[in-house]
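Chemist: pasting the sequence and the predicted coordinates here, then a few questions.
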Amino acid sequence: MESLFGIVGKDFVAVASDMSSIRSIVVMKEHEDRTRNLNKHNVLLYTGEPGDSVQFAEYIQKNIQLYGIRHDVELSTAGCASFTRRALADSLRSRGAYSTNLLIAGWDPKDGPRLYWIDYISSSLQVPFACQGYGSYFCYSTMDRYYRPDLSKDEAVALIKKCISELKTRFVANLPNWQIKIIDKDGITQTILKAE
């Protein structure tokens, strides 16, 4: 029942993930963190089978941090996406394939804001906006209608709120808590949003 959103603005990327852990007809948790900070300017968001998703996200997080320590340089957003896509592709060719869908968002001094959409079969695309999970069935049309490349941070958060409102109206599950992260030249800032 998870939903992830990402929007590239003029000089930032805004991402959001719901915080509910739902299995069948039971709400297990309402404060699940589906994000991992890869370094100072990059964030990984994940959805899918709980064990696979968390284990894969932690594996990617630790290896990207290890790369930064060994080489004394932060991987770019494109580098993080490439490493992640390759790790997912390698797992597909083994007996332990991970069933997880991902968004990687970040800001680079050279390239500016970037957002990558990666699915469980290791397809990877750089996109201006993206959804993963059940929210994509309802929110791609909203993003397509209201997205502009020059969105301000407030406008991007307002667009995320429109998507959450659409889910509240049309989706069968109640997703009351959302985590929003904004990634820009200053790093990563986080907000918790309660749906009204």
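Modeler: Cool, the structure landed. Numbers count the residues shown, from 1 in each chain.

Chemist: for the rest of this, base every contact and every neighbour count on C-alpha atoms.
Modeler: OK.

Chemist: in the protein, which spans are helices?
Modeler: Here the chain has its helices, by DSSP state H, at 50-71, 77-92, 136-146, 153-170.

Chemist: any idea which of those is most buried?
Modeler: helix 77-92 (a mean of 19; mean count of other Cα atoms under 10 Å).

Chemist: now it against helix 50-71, angle please.
Modeler: Interaxial angle of helix 77-92 relative to helix 50-71 (axes from the mean of the first three to the mean of the last three Cα atoms, to 10 degrees): 130 degrees.

Chemist: can you name every helix or strand that helix 77-92 contacts?
Modeler: With contacts taken as 3 or more Cα pairs under 8 Å, 6 or more residues apart in numbering; DSSP states H and E, helix 77-92 sits against strand 100-108, strand 112-118.

Chemist: and here's the other structure:
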Amino acid sequence: CRSGSAADSQVVSDYVRYFLHQHTIQLGQPATVKVAANLVRLLAYNNKNMLQTGLIVGGWDKYDGGKIYGIPLGGTLIEQPFAIGGSGSTYLYGFFDQAWKEGMTKDEAEQLVVKAVSLAIARDGASGGVVRTVIINSEGVTRNFY
């Protein structure tokens, strides 16, 4: 997930994808989610005067399971139980403080995200008009469109 300049977030994503591919080739195994998040952090921090983007890095690996990290402007790395970003996120912090519960099922979490993004779309003209979810777990990646 990204916020800020689309061009900046895309170039960071492209660099990270390239470096993670090189990591996999050199070490013979995929990088952990934490390695990916730290790579984003380094790129954001080392270019903090030129980049206008915040990113969310989430995934699942065999060492740490599911993880999610927020990397706001400036390159700080924050591990969180959930992360929200983008122009519509300002409307959602109170909602998530009330609605987020540790140990939610996959379906409960997905419905929470659908409701949250729908609320952001209703309040923020820059949030788009559709909801896309991605579920990442030990079984793989599932993409849904609402």
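Modeler: Alright, I've got the coordinates. The shown structure was predicted, so the numbers you read here are calculated from the model rather than taken from an experiment.

Chemist: rewinding a little: with Y120 of structure 1 as the reference, name the closest of the helices of structure 1.
Modeler: helix 77-92 (7.3 Å; Cα to Cα).

Chemist: show me the contacts for T53 of structure 2.
Modeler: 2-6, 8-9, 72-73 (Cα atoms under 8 Å, 6 or more residues apart in numbering).

Chemist: recalculate using a threshold of 6 Å.
Modeler: The neighbourhood of T53 of structure 2, defined by Cα atoms under 6 Å, 6 or more residues apart in numbering, consists of 3-5, 9, 73.

Chemist: ok, the counterpart of Y147 of structure 1 in structure 2 to A36 of structure 2 distance?
Modeler: In structure 2, the residue paired with Y147 of structure 1 is W100, using TM-score structural alignment. According to Cα to Cα, to the nearest Å, W100 of structure 2 stands 25 Å off from A36 of structure 2.

Chemist: try S9 of structure 2
Modeler: In this view, S9 of structure 2 and A36 of structure 2 are 15 Å apart by Cα to Cα.

Chemist: before we move on, what about F95 of structure 2?
Modeler: Counting by Cα to Cα, the gap from F95 of structure 2 to A36 of structure 2 is 29 Å.

Chemist: same check, this time on G128 of structure 2
Modeler: Distance from G128 of structure 2 to A36 of structure 2, by Cα to Cα: 27 Å.

Chemist: again, but for P72 of structure 2
Modeler: 15 Å.

Chemist: over to V16 of structure 2?
Modeler: With distances taken as Cα to Cα, V16 of structure 2 is found 7 Å from A36 of structure 2.

Chemist: burial measure for the equivalent of D108 of structure 1 over in structure 2, as a count.
Modeler: When structure 2 is aligned by TM-score structural alignment, D108 of structure 1 is paired with D61. D61 of structure 2 has 16 neighbouring residues, counting by other Cα atoms under 10 Å.

Chemist: residues contacting D61 of structure 2?
Modeler: Applying Cα under 6 Å, 6+ apart, the residues near D61 of structure 2 are T32.

Chemist: try 7 Å
Modeler: Contact criterion Cα atoms under 7 Å, 6 or more residues apart in numbering gives 32-33 as the residues in contact with D61 of structure 2.

Chemist: translate V117 of structure 2 into the numbering of structure 1.
Modeler: For V117 of structure 2, the aligned position in structure 1 is I164, judged by TM-score structural alignment.
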